[in-house]
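Undergrad: Quick one: sequence plus predicted model below, questions after.
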Amino acid sequence: MANPTLRAAFDAKKFIVAPGVFDMISAKVADGMGFDCLYGTGFGTVASALGVADAGIATYTDMVARMGRVAQGCTTPLIADADTGYGGLLNVRETVRGYEAAGITGIQIEDQEVPKKCGHTPGRRAIPADEMVLKIRVAVEARRSRDFLIVARTDARTGLGLEEAIRRGRMFGEAGADVVFVESPESEAEMVEIGRSLGQYRLLANNVEGGRTPILSAARLAEIGYAIAIYPAVGFLAVAAALERVFGHLKAQGDSNGLPAAESYGFGRICELMGFPDVWEFEKKWAQPER
């Protein structure tokens, strides 16, 4: 079931900051930090699970399994990437039903042609706006609970211009999307214009370090009309950098001695994070006498 606390936070006009999670370690770490929402990044999930580009290679089955496990292993509401809905209108219906049944709280679908591409990379092409409107209407009708949120993304800005992206955002909001996501505006001025033009809807800002869009503070985003900011890449970029440092040390030194304490989460902490204390208590309770 969808977690009702996320819709309640939106209704209370609370600005949402959502870190990108891509596996169970990143999800468990973020889950214990008091965020109102987690964002299940498609790029990070595909990279960590399959080791390939976020270019429409992962399937519905791949994503619902991974994101469902995250949702079930965390108490924080999860919005998860679902690319284009994995096909036509029937696929969208089944994707919404599957994500909701898996315990995910929100689904992000976009208006790209298949195969889709990461929103901050070149070569994206958008389907006709009317086709996406139908997808949104199907998604809204397919959900069991209104606490399951529909995030509708347009990738029109890069290929078709800001005016068309705003037009689509308005259409998506009118079609019933709970959150409108205009992907990759290229300046703060463009973001201000999106907020001015679409301020009647909940707007999402996608903050990708090194991407097309400037990263503004939460206060500034709220001021210009946004309701939620996602940070899909910050986690896996940090993990890759940390691994490169410690693996480089291991290759150069031949052991892990001498690593700064800051480079290690700590074996005891990771055991606790993964639930070993519960395992030990269970084993103590049900211990069998030696024969």
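TA: Noted; the coordinates are in hand. Numbering: from 1, shown residues only.
Undergrad: going forward, measure contacts and count neighbours with C-alpha atoms only.
TA: Will do.
Undergrad: the strands in this structure, which residues?
TA: 16-21, 38-40, 78-81, 106-110, 149-154, 179-182, 204-206, 228-231 (DSSP state E).
Undergrad: how about these in TSV, adding mean neighbour count and distance to Phe267?
TA: Converted to TSV, the strands of the chain look like this (neighbours: other Cα atoms under 10 Å; distance: least, Cα to Cα, whole Å):
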stretch	mean neighbour count	distance to Phe267
strand 16-21	24	21
strand 38-40	29	25
strand 78-81	27	27
strand 106-110	26	33
strand 149-154	27	37
strand 179-182	27	39
strand 204-206	24	33
strand 228-231	22	27
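Undergrad: Same list (those strands) but as a markdown table, adding distance to Cys271.
TA: Formatted as a markdown table, these follow (distance: least, Cα to Cα, whole Å):
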| stretch | distance to Cys271 |
| --- | --- |
| strand 16-21 | 19 |
| strand 38-40 | 22 |
| strand 78-81 | 24 |
| strand 106-110 | 30 |
| strand 149-154 | 34 |
| strand 179-182 | 37 |
| strand 204-206 | 33 |
| strand 228-231 | 27 |
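Undergrad: Could you point out which of those strands sits nearest Pro260?
TA: strand 16-21 (25.3 Å; Cα to Cα).
Undergrad: Can you spell out which helices and strands pack onto the closest one?
TA: helix 24-31, strand 38-40, helix 42-50, strand 228-231, helix 234-253 (3 or more Cα pairs under 8 Å, 6 or more residues apart in numbering; DSSP states H and E).
Undergrad: can you count the residues close to Gly123?
TA: Neighbour count of Gly123, defined by other Cα atoms under 10 Å: 11.
Undergrad: need the contact list for the closest residue to it other than its chain neighbours.
TA: Leaving out its chain neighbours, the residue that sits closest to Gly123 by Cα to Cα, 6 or more residues apart in numbering is Lys117, at 7.6 Å. Each residue near Lys117 by Cα atoms under 8 Å, 6 or more residues apart in numbering is listed here: Asp54, Ala55, Gly56, Gly123, Arg124.
Undergrad: For those residues, give me JSON lines that also has distance to Leu160.
TA: Formatted as JSON lines, the contacts of Lys117 follow (distance: Cα to Cα, whole Å):
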{"residue": "Asp54", "distance to Leu160": "22"}
{"residue": "Ala55", "distance to Leu160": "20"}
{"residue": "Gly56", "distance to Leu160": "21"}
{"residue": "Gly123", "distance to Leu160": "12"}
{"residue": "Arg124", "distance to Leu160": "10"}
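Undergrad: next up, a second structure to put side by side with the first:
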Amino acid sequence: MGASSADRLRKLLHGDEIIVMPCCFDPLSAKLIEQEDFPLTFMSGFATSAARLGMPDTGLMSYGEVIDQGRNICDAVGIPVIGDGDTGYGNALNIKRTVKGFAKAGFAAVMIEDQVAPKRCGHTAGKSVVTRAEAFDRIRAAVDARKEGADILILARTDARHDHGLDEAIARAKEFYALGADILFVEAPRNAEEMQRICTELPGPKMANIIEGGLTPNLSPAELQQLGFKIAAYPITLISAAMKAMSAALGELKTGGVPAERLLPFEEVKSRIGFDDYFEAEKQYEAKLGD
């Protein structure tokens, strides 16, 4: 039996180079990420809510919907997938169920955050965080689920920078790590100086969240590695690129054109989706004439 998804992520975290992590929203986007040789992906809550519901990332997706989407994504690829567990979908016991459910679905890690439920995208207005005590209980419950047998890493996120400042965010993240979190994520630092403080003052692997046009500077992976980040996440890059490409193609069709130059060759479309692999596998079961 090969290494688990969680073990493969642990190995990546021990590597020397920063992990560039484009984020997916469905099995096809995850397959494209794997086909381009990225070693890790994240099921973006922002992008998945947009793709699955056609709605904003404001806590509208249920636990069941997230698990269903995540299971399909994890089944489609061989690279580790991190899942967005939001606030854990309830109290400490709900969080334990969430973490165990994410592990069973095949996720390598689950992100648990300290926003007030229903949460929202970290780069939009109106978010707030729970008390330190509740935030710490969430991470403690997640770690307890892992201790009880869930083979999964815990990515602990704080959004405290927004209302309470960077000092509070760093203090929370330090305690998350002391409680047993594996990866730390301080959301929405405003400049490179704040990003440097996060990397200097916090232990363990840190994740940077790069949203093009968001609150955090869009530094290159090399710059992020120099600061001390281990993972560079790009949560809306693919959904934004897909929306732009589809809108442009629809615009051409609307005016009577044919957007041929915007399209992949049909043979490549079929190959990337998996038709070639399917037909090759099918051959071993085909009945032969005369048998």
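TA: Here it is on my side, so go on. What you are looking at is a predicted structure, and each value in this text was computed from that prediction instead of being measured.
Undergrad: Can you pull the TM-score for these?
TA: The TM-score (TM-score structural alignment, normalised by the length of structure 1) is 0.93; 285 aligned residues with a Cα RMSD of 1.8 Å.
Undergrad: related to what we said a few turns ago, so which of the strands of structure 1 comes closest to Asn91 of structure 1?
TA: strand 106-110 (11.6 Å).
Undergrad: So which elements touch the closest one?
TA: Using 3+ Cα pairs under 8 Å, 6+ apart, strand 106-110 of structure 1 sits against strand 78-81, helix 89-101, strand 149-154.
Undergrad: hmm, back to that, and Leu198 of structure 1, which of the strands of structure 1 is closest to it?
TA: Nearest of the strands of structure 1 (Cα to Cα): strand 179-182, 8.4 Å.
Undergrad: any idea how far Lys100 of structure 2 is from the counterpart of Asp11 of structure 1 in structure 2?
TA: Aligned counterpart of Asp11 of structure 1 in structure 2: His14 (TM-score structural alignment). His14 of structure 2 sits at a distance of 24 Å from Lys100 of structure 2 (criterion: Cα to Cα, to the nearest Å).
Undergrad: and if you look at Leu32 of structure 2?
TA: Counting by Cα to Cα - Leu32 of structure 2 and Lys100 of structure 2 are separated by 27 Å.
Undergrad: cool, Arg71 of structure 2 as well?
TA: Taking Cα to Cα, one finds Arg71 of structure 2 at 13 Å from Lys100 of structure 2.
Undergrad: the more surrounded of these two?
TA: It is Lys100, of Arg71 of structure 2 and Lys100, that has more neighbours when counted by other Cα under 10 Å, with 21 against 18.
Undergrad: what sits against the more buried one?
TA: Contacts of Lys100 of structure 2 (Cα under 8 Å, 6+ apart): Ala145, Arg146, Ala150.
Undergrad: any idea what it aligns with in structure 1?
TA: By TM-score structural alignment, Lys100 of structure 2 lines up with Arg97.
Undergrad: that older thread, tell me which of the strands of structure 1 lies nearest to Val239 of structure 1.
TA: Nearest to Val239 of structure 1 among these is strand 16-21; the distance by Cα to Cα comes to 11.3 Å.
Undergrad: For the residue nearest to Gly123 of structure 1, give its distance to Ala30 of structure 1.
TA: In terms of Cα to Cα, Lys117 of structure 1 sits 26 Å off from Ala30 of structure 1.
Undergrad: Repeat that for Ser145 of structure 1.
TA: Distance from Ser145 of structure 1 to Ala30 of structure 1, by Cα to Cα: 25 Å.
Undergrad: now swap in Ile224 of structure 1 and tell me
TA: From Ile224 of structure 1 across to Ala30 of structure 1, the span is 27 Å (Cα to Cα).
Undergrad: if you count what's nearby, which of these two comes out ahead?
TA: Shown here are Ile224 of structure 1 and Ala30; by other Cα under 10 Å, Ala30 has more neighbours (20 against 16).
Undergrad: List the contacts of the aligned residue in structure 1 for Gly180 of structure 2.
TA: Mapped onto structure 1 by TM-score structural alignment, Gly180 of structure 2 lines up with Gly176. Residues near Gly176 of structure 1 by Cα under 8 Å, 6+ apart: Ile136, Arg137, Val140.
Undergrad: What's the match for the first one in structure 2?
TA: In structure 2, the residue equivalent to Ile136 of structure 1 is Ile139, according to TM-score structural alignment.
Undergrad: Measure how buried the closest residue to that match other than its chain neighbours is and give me the count.
TA: Excluding its sequence neighbours, the residue lying closest to Ile139 of structure 2 (Cα to Cα, 6+ apart) is Phe176, at 6.4 Å. By the criterion of other Cα under 10 Å, Phe176 of structure 2 has 26 neighbours.
Undergrad: give the contact list for Phe176 of structure 2.
TA: Counting by Cα under 8 Å, 6+ apart, Phe176 of structure 2 has contacts Phe136, Ile139, Ala156, Leu184.
Undergrad: how near is it to Lys119 of structure 2?
TA: According to Cα to Cα, Phe176 of structure 2 and Lys119 of structure 2 sit 19 Å apart.
Undergrad: so Ala152 of structure 1 makes contact with Val179?
TA: Yes - using Cα atoms under 8 Å, Ala152 of structure 1 is in contact with Val179, at 6.3 Å.
Undergrad: Among the contacts of Gly176 of structure 1, which ones are in helices?
TA: Judged by DSSP state H, the contacts of Gly176 of structure 1 include Ile136, Arg137, Val140 as members of helices.
Undergrad: ok, now which ones touch the residue nearest to the second one when sequence neighbours are not counted?
TA: Excluding the flanking residues, the one nearest Arg137 of structure 1 by Cα to Cα, 6+ apart is Ala175, at 5.9 Å. Residues counted as contacts of Ala175 of structure 1 (Cα under 8 Å, 6+ apart) are Val133, Ile136, Arg137.
Undergrad: Return the closest of the residues you listed with respect to Thr84 of structure 1.
TA: Ile136 (10.7 Å).
Undergrad: Could you tell me how far that closest one is located from Ala177 of structure 1?
TA: 6 Å.
Undergrad: Repeat that for Leu259 of structure 1.
TA: Separation of Leu259 of structure 1 from Ala177 of structure 1 (Cα to Cα): 48 Å.
Undergrad: which one in structure 2 is aligned with Gly44 of structure 1?
TA: Aligned counterpart of Gly44 of structure 1 in structure 2: Ala47 (TM-score structural alignment).
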